[in-house]
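1. Provided below are the primary sequence and the corresponding predicted coordinates.
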Amino acid sequence: MNIEYLKYFAELAKVQHYGKAAKILNISQPGLSHAIKTLEEECGVPLFQREGRNVSLSSYGKELMKDVDDILNAYLRLEERAAGLRTEEKTVRIGTVYPLAAGMVPRMLQKFGATFPFVIYNRLTPEIAEGLMDGKYDIGFCSDLLKSEELEYYPIRESYIAVVVPKGHPLEKRESISLKEVALYPQIMFSKTSGFRNLQEQIFDKEGIKVRPVCTAEEIEVITGLVENGFGISVLPYMDIIRHHNIVAIPVQTSIWKSKFYIARRKYGIRSDQEEAFFQYWRKNRL
């Protein structure tokens, strides 16, 4: 059904006169008559009945009117929302892996001088890749990506493996250290539900070293807190969060792991000028 014809129907039902309704609607009376006749043909029943020079709703028209008000109200809300989308600046939704959320991403936004509204979500890389593809996020910061022709992504920073120790630890002054030396101290590791646990195990396995953690934790915030309070040391990918704790990060001598962080987005999409400029700036620059 034509939404304009439903508006005409509602107005005629209210004023009950073709001439008056046509004037209010700013259309010709024959045009209004044609619209009502079209609606009646679509419904297969008469919607109005004549009462002298006036008209009133038929019993069928009264039934239709019950839904028309709801339809027109919903359509008005839709028009208002669409107008709001046209006038409001687009909020950029950023999905980022945890290592970059607290430090690097805010610094990138600040260095660029971002003035667009944005919201940041902490997610795992597979969740970010999926969110980018289904339109949940506009920009992603990931440690790696599921390969997809729908995405474009570019490296912005490399990471490295470090052992984190509390201030005052015997290893504190070392500039680098071997895994065999690290393994002599109690180890704190990620729990088996964390994607980083496999990484930690691979690092030690490559050197033929077996370690049994003294304790485990799901989140890096908890691990750094345990290290800070003397429960042990931990081999971790270097993350900005380490700088916010009373601990020291010492690069580990290993060649099996090098990680790159990427900025990513869907190849095609509607973007604001600021969002596009931000992505292109970091596509060409690295931290």
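-> Perfect, thanks for sending it.
2. please count neighbours and contacts with C-alpha atoms only from this point.
-> Will do.
3. next, count neighbours for the nearest residue to residue 211 once chain neighbours are set aside.
-> Nearest residue to residue 211 in three dimensions, chain neighbours excluded: residue 183, at 6.8 Å (CA to CA, 6 or more residues apart in numbering). Burial of residue 183 is recorded as 17 neighbouring residues (other CA atoms under 10 Å).
4. go on, residue 73?
-> Residue 73 has 11 nearby residues by other CA under 10 Å.
5. all strands of the stretch 51-200 of the chain, in order?
-> Counting by DSSP state E, counting those that start in this stretch, the stretch 51-200 of the chain has strands at residues 54-57, 92-96, 118-122, 139-142, 151-159, 161-166, 188-190.
6. gap between the second one and the chain center?
-> Put simply, strand 92-96 sits 5 Å off its chain's centre (CA atoms, centre = their mean, to the nearest Å).
7. same question, the longest one
-> The gap between the average C-alpha position of strand 151-159 and the chain average comes to 18 Å, counting by CA atoms, centre = their mean.
8. do the same with the last one
-> Average the C-alpha atoms of strand 188-190, do the same for its chain, and the two points are 29 Å apart (CA atoms, centre = their mean).
9. stretch 133-141 now?
-> For stretch 133-141, the distance to the chain centre is 5 Å (CA atoms, centre = their mean).
10. distance between the ends of that stretch?
-> Chord length of stretch 133-141, first to last residue, is 14 Å (CA to CA, to the nearest Å).
11. next, the buried residues of it.
-> Within stretch 133-141, the residues scored as buried using 16 or more other CA atoms under 10 Å are 133, 137-141.
12. which of those sits closest to residue 210?
-> Proximity of the buried residues of stretch 133-141 to residue 210 was ranked by CA to CA; the top entry is residue 141 with 32.9 Å.
13. so the closest one touches residue 96, yeah?
-> Yes - Residue 141 lies in contact with residue 96 (CA atoms under 8 Å); the separation is 4.5 Å.
14. overlap in contacts, the two.
-> When CA atoms under 8 Å, 6 or more residues apart in numbering defines a contact, the residues bordering residue 141 and residue 96 alike are residue 128.
15. which helices and strands sit right next to the longest helix belonging to the chain?
-> Scanning the chain for the longest helix, with DSSP state H as the assignment, gives helix 59-87. Counting contacts by 3 or more CA pairs under 8 Å, 6 or more residues apart in numbering; DSSP states H and E, helix 59-87 is packed against helix 3-15.
16. rerun that using 10 Å as the cut-off
-> When contacts are defined as 3 or more CA pairs under 10 Å, 6 or more residues apart in numbering; DSSP states H and E, helix 59-87 sits against helix 3-15, helix 29-43, strand 48-51, strand 54-57.
17. also this one, for the comparison:
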Amino acid sequence: MHAGPPPLGSTDASTYGEADGTAQDDPIDLDFRRLRYFVAVAERRHFGRAAAALHMTQPALSRQVRQLEEDLRVTLFTRHTRNVTLTPAGEQFLHDARELLTAGRAAQHRTRRVGAGAHTLSVGFVLGTDVTAAVNAFSARRPDVSVTLVRLRWWNQTETLSEGSVDVAFARLPLGSDALRVMPLYAEPLSAVLPAGHPLADQAKVDLAALADDPVLQYAVATTAWATVWNAEPHREGRNAGPGPAFHDMEELLGYVGAGRGVAFVPEPVAALHPRAGIVYVPVADVPPGQVALVWAGTDTSRLVGEFVESTAAALRADPHSKP
């Protein structure tokens, strides 16, 4: 069984040092600023582009990364004339550095929340989820707490929760993180988004295979797991059409579908929110529904989060057909 990457505090010489035993066992104090610099270079594979994104000079960035390598006593990058590549140690460190930065941001958000007083709660939600019943149930229980609503997108819901930017959220699964706690709420059937002139636009329901000749619009920056659930794939027996354009929001999606660039799949509650001339939503008959869940950080010990979870569960028990 794969045990996952070793922690940054590991003294195993093969983790960040060389296999010949040159790694040192003495712990070091990692500078979060240098971690951000390293991640910026690693993601762009280029010191110049990373420096521009960080609003600093390239020589200054190079010095900071060199100092990080000296602190770790390992080479993180192989420098080439036009770009850089990560060494095996660099690949490992990129994984851990991202986790450390996320944990640092989460600690900052939670500490500030506590410092502001235990009378605020931020609740995230994705488009088409109705938070009214849950928020009302919580507010009846804790009228002294101010609830702030924060709109999330499919590409940032996991990061926003992991960082602690919101305390709890109504999100669509899958999330791709084992560090989050999940309480499933309800299922959402999918609808195909078709131009009004599509041959299947007048159907009460449509089978997925019937759309095999249509390009399918892609959720931009979506994980493979997300696309598997929410971007239904009609081309299982071999594609007949290439993928459609990637979209970032419903306006882009509707624009592409209306222009005949392809079809798309959205949860039925999202379809209900966006009636549009020239666009037709048709339920898909033969794909499993997606899942909406209440999600919060597994490390969050906030009493308010616990009370909101209890209030949401109570609202769902009171009306099983509601979508709290």
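-> The structure has been received and is ready for your questions. Everything quoted here is computed from the prediction, not taken from an experiment.
18. TM-score for the pair, please.
-> The TM-score (TM-score structural alignment, normalised by the length of the first structure) is 0.53; 194 aligned residues with a CA RMSD of 3.7 Å.
19. need the contact list for residue 287 of the second structure.
-> By CA atoms under 10 Å, 6 or more residues apart in numbering, residue 287 of the second structure lies in contact with 189-191, 207-208, 229-230, 232-234.
20. follow-up on the earlier one: residue in the second structure matching the residue nearest to residue 211 of the first structure?
-> Taking TM-score structural alignment, residue 183 of the first structure has residue 212 as its aligned residue in the second structure.
21. and the contacts of residue 287 of the second structure, which is closest to residue 133 of the second structure?
-> residue 189 (20.9 Å).
22. so what corresponds to that closest one in the first structure?
-> Using TM-score structural alignment, the partner of residue 189 of the second structure in the first structure is residue 160.
23. hmm, that match is touching residue 261, no?
-> No - Residue 160 of the first structure is beyond contact range of residue 261, at 11.1 Å (criterion: CA atoms under 10 Å).
24. neighbours of residue 95 of the second structure, how many?
-> For residue 95 of the second structure, using other CA under 10 Å, the count is 12.
25. so the one helix or strand it maps to versus strand 120-126, what angle?
-> Using DSSP states H and E, residue 95 of the second structure sits in helix 88-115. Relative orientation of helix 88-115 of the second structure versus strand 120-126 (axes from the mean of the first three to the mean of the last three CA atoms, to 10 degrees): 130 degrees.
26. please compute how far helix 88-115 of the second structure lies from its chain's middle.
-> With CA atoms, centre = their mean as the basis, the distance from the averaged C-alpha position of helix 88-115 of the second structure to the chain average is 15 Å.
27. from the contact counts, what lies against whichever strand or helix holds residue 216 of the first structure?
-> Residue 216 of the first structure belongs to strand 215-217 when assigned by DSSP H and E. Counting by 3+ CA pairs under 10 Å, 6+ apart, the packing neighbours recorded for strand 215-217 of the first structure are strand 188-190, helix 220-228.
28. of the ones you listed, which is nearest residue 150 of the first structure?
-> For these, the distance to residue 150 of the first structure is smallest for helix 220-228, at 31.2 Å, taking CA to CA.
29. can you list contacts of that closest one?
-> Residues outside helix 220-228 of the first structure that contact it (CA under 10 Å, 6+ apart): 98-99, 164-167, 187-190, 194, 196, 215-217, 229, 231-234, 236, 239, 241-242, 244-248.
30. mind redoing it with 8 Å?
-> Around helix 220-228 of the first structure, the neighbours that count as contacts under CA under 8 Å, 6+ apart are 164-167, 188-190, 216-217, 232-234, 241-242, 245-247.
31. which parts of the strand holding residue 216 of the first structure are buried?
-> Buried-residue list, strand 215-217 of the first structure, by 16+ other CA under 10 Å: 216-217.
32. and that strand against the second structure, how far off on average?
-> Strand 215-217 of the first structure, aligned to the second structure and superposed, deviates on average by 3.6 Å (mean CA distance after the TM-score superposition for the first structure).
33. please state the offset of stretch 211-221 of the first structure from the chain centre?
-> Relative to the chain's own centre, stretch 211-221 of the first structure is displaced by 29 Å; criterion: CA atoms, centre = their mean.
34. list the buried residues for that stretch?
-> 211, 213, 216-218, 220.
35. closest one of those residues to residue 252 of the first structure?
-> Lowest distance from residue 252 of the first structure to those (CA to CA) belongs to residue 211, with 16.0 Å.
36. give me the element the aligned residue in the second structure for the closest one is part of.
-> Here residue 211 of the first structure is matched to residue 241 in the second structure, going by TM-score structural alignment. Secondary structure assignment for residue 241 of the second structure, by DSSP H and E: no helix or strand.
37. now residue 241 of the second structure: how far from residue 263 of the second structure?
-> Going from residue 241 of the second structure to residue 263 of the second structure by CA to CA gives 11 Å.
38. so what corresponds to residue 260 of the second structure in the first structure?
-> If you follow residue 260 of the second structure across to the first structure using TM-score structural alignment, you land on residue 231.
39. check residue 301 of the second structure too.
-> So, by TM-score structural alignment, residue 301 of the second structure is matched to residue 269.
40. quick one: classify its match as helix, strand or coil.
-> Assigned with DSSP: H, G, I helix; E, B strand; the rest coil, residue 269 of the first structure falls in the coil class.
41. residues near residue 294 of the second structure, how many?
-> Neighbours of residue 294 of the second structure (other CA under 10 Å): 24.
42. ok so it is a strand residue?
-> Yes - with three-state DSSP as the criterion, residue 294 of the second structure is located in a strand.
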